[in-house]
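Novice: no FASTA, just this:
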């Protein structure tokens, strides 16, 4: 049960921000969910990225091939949009087997070399017709030339409904650019195995996954889909959370996911996760993705993606449970815990402010 469609208005040179719209729907099946029937957060993230990748790639290939300075047509350099960043994403409601996921995406801002896409996910109970919003996400894409994958293509500009809308988009662009640069400072960290770790420590729950990137993981151009990477990250983070509390767990939110470098077909990716912070009802897990090229071994292993995932623990009725406190064993773990606490308090304040605005 898959329906794909797109509405596009033909506008030369500039594109209205509501002109490009992409939506697809898919019923949730047993292999999309965990053992209690909740759809994996990674499955939803993968659908979000697929929608964003389609709309941004189509937009970046809709240039007329002419400019205002030179109206004569020129040969267009075809490109594919690669995921660069996913802003914080909250899982507002769970999705279950048998429900239909409706994923819609639209382009809301473009800079010279990047595209902002906003995505909304609805879950529909096809027996009752009831619908609920499960996710709202903002993603950033960068278009790369198909002829030279190291070349970034200029993005066709879009037309905004007001000056204020464009200014707000520029603020979001500047903020995410600064945060992406800041995350690179952590890219040298690694997660080492711990021998006979004590329960509820960082070492006790930390987990890793090794995956060989095959053709089914990649675009037609040999690079891994961002959604595939996010699904692997969510699986590892889920294992860390389940090991820590020994209960059913669900993804509550994902802080910004930063894609630092592309991953090619044939690479071996190592996805590693560790607990950084626990509150009374939530757990924060830091996840790293490292890529190791097998064919081009001379390039060496590199850090490709980083993110923080937040999970909550649930009882058999789906109600939140208290989370066992994290036992900290050294100064580095204490430092990461305090950093996680700051993020937790900041996000809590943002959620509260959003509720007040809606009232």
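Specialist: Okay, I see it. On a predicted model such as this, the values are computed, not experimentally measured, just so you know.
Novice: CA atoms for contacts and neighbours, from now on please.
Specialist: Will do.
Novice: count of neighbours near residue 85?
Specialist: Using other CA atoms under 10 Å, residue 85 is surrounded by 24 other residues.
Novice: go ahead and confirm it touches residue 254.
Specialist: No - the pair residue 85 / residue 254 is not scored as a contact, 11.8 Å apart, by CA atoms under 8 Å.
Novice: use this one as the comparison:
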């Protein structure tokens, strides 16, 4: 690991943007794809600020659209580094919308973007570690580490998946199994 460690505040980024009619979907609400694009931008900014390298999106984990965003609302995205590995970082993002007439704010979305630091040749680069100095920072780091560990140790990995072993788990789901490769 890098000998350099940073406080989370050193790489936090906030982005605010007024939602325009051109950002709306056919239902009159702000298009989820537009919000995802803003989230990707802030994840890039936060991870690049932390690592001092160009960063690419490796994965997006759990995007839940909690409340719709209206045209005319001020959307604010807040990004923090929640976890660092050797070359990767998990960026936690919170999206809020504010009615600029009433001042009422609502939580619209939270997500986690895994970003990887790259050099000019596309090679992964080591990223600085984190200095965790609050209960919430420790909780977020450990939660991200736990999520990563469960992904790596899933019993449904493609390379070792055996249908016979798990077929009974489908009985309580709304599916019809028409697969002839098992007995």
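Specialist: Thanks, I have it. This structure is a prediction, so every number in the text was calculated from the model and none was measured.
Novice: now the TM-score, please.
Specialist: Here the TM-score for the pair of chains, by TM-score structural alignment, normalised by the length of structure 2, is 0.80; 159 aligned residues with a CA RMSD of 2.1 Å.
Novice: tell me where structure 2 has strands.
Specialist: In structure 2, the segments counted as strands under DSSP state E are 5-7, 13-18, 54-65, 74-84, 88-98, 105-118, 129-131.
Novice: mean deviation of the first one from structure 1?
Specialist: By mean CA distance after the TM-score superposition for structure 1, the fitted strand 5-7 of structure 2 averages 3.2 Å away from its aligned residues in structure 1.
Novice: show me what that strand is packed against.
Specialist: Helices and strands touching strand 5-7 of structure 2, by 3 or more CA pairs under 8 Å, 6 or more residues apart in numbering; DSSP states H and E, are strand 129-131.
Novice: and with 10 Å instead?
Specialist: In this structure, strand 5-7 of structure 2 packs against helix 32-51, strand 129-131, with contacts taken as 3 or more CA pairs under 10 Å, 6 or more residues apart in numbering; DSSP states H and E.
Novice: how much space separates the most centrally placed residue in structure 2 from residue 83 of structure 2?
Specialist: The geometric centre of structure 2, computed from its C-alpha atoms, lies nearest to residue 112 (CA atoms, centre = their mean), at 1.8 Å. When CA to CA, to the nearest Å is the yardstick, residue 112 of structure 2 and residue 83 of structure 2 sit 10 Å from each other.
Novice: which neighbours do the two have in common?
Specialist: 89-92, 144 (CA atoms under 10 Å, 6 or more residues apart in numbering).
Novice: most surrounded residue in those?
Specialist: Ranked by neighbours (other CA under 10 Å), those are led by residue 89, which has 31 neighbours.
Novice: what's it aligned with over in structure 1?
Specialist: In structure 1, the residue equivalent to residue 89 of structure 2 is residue 283, according to TM-score structural alignment.
Novice: wait, that match touches residue 243, no?
Specialist: No - with contacts counted by CA atoms under 10 Å, residue 283 of structure 1 stays clear of residue 243, the gap being 11.5 Å.
Novice: could you tell me which residues touch both of these two?
Specialist: Overlap of the contact sets of residue 283 of structure 1 and residue 243 (by CA under 10 Å, 6+ apart) consists of 237, 249.
Novice: structure 1: which residue goes with residue 106 of structure 2?
Specialist: Residue 106 of structure 2 maps onto residue 302 in structure 1, by TM-score structural alignment.
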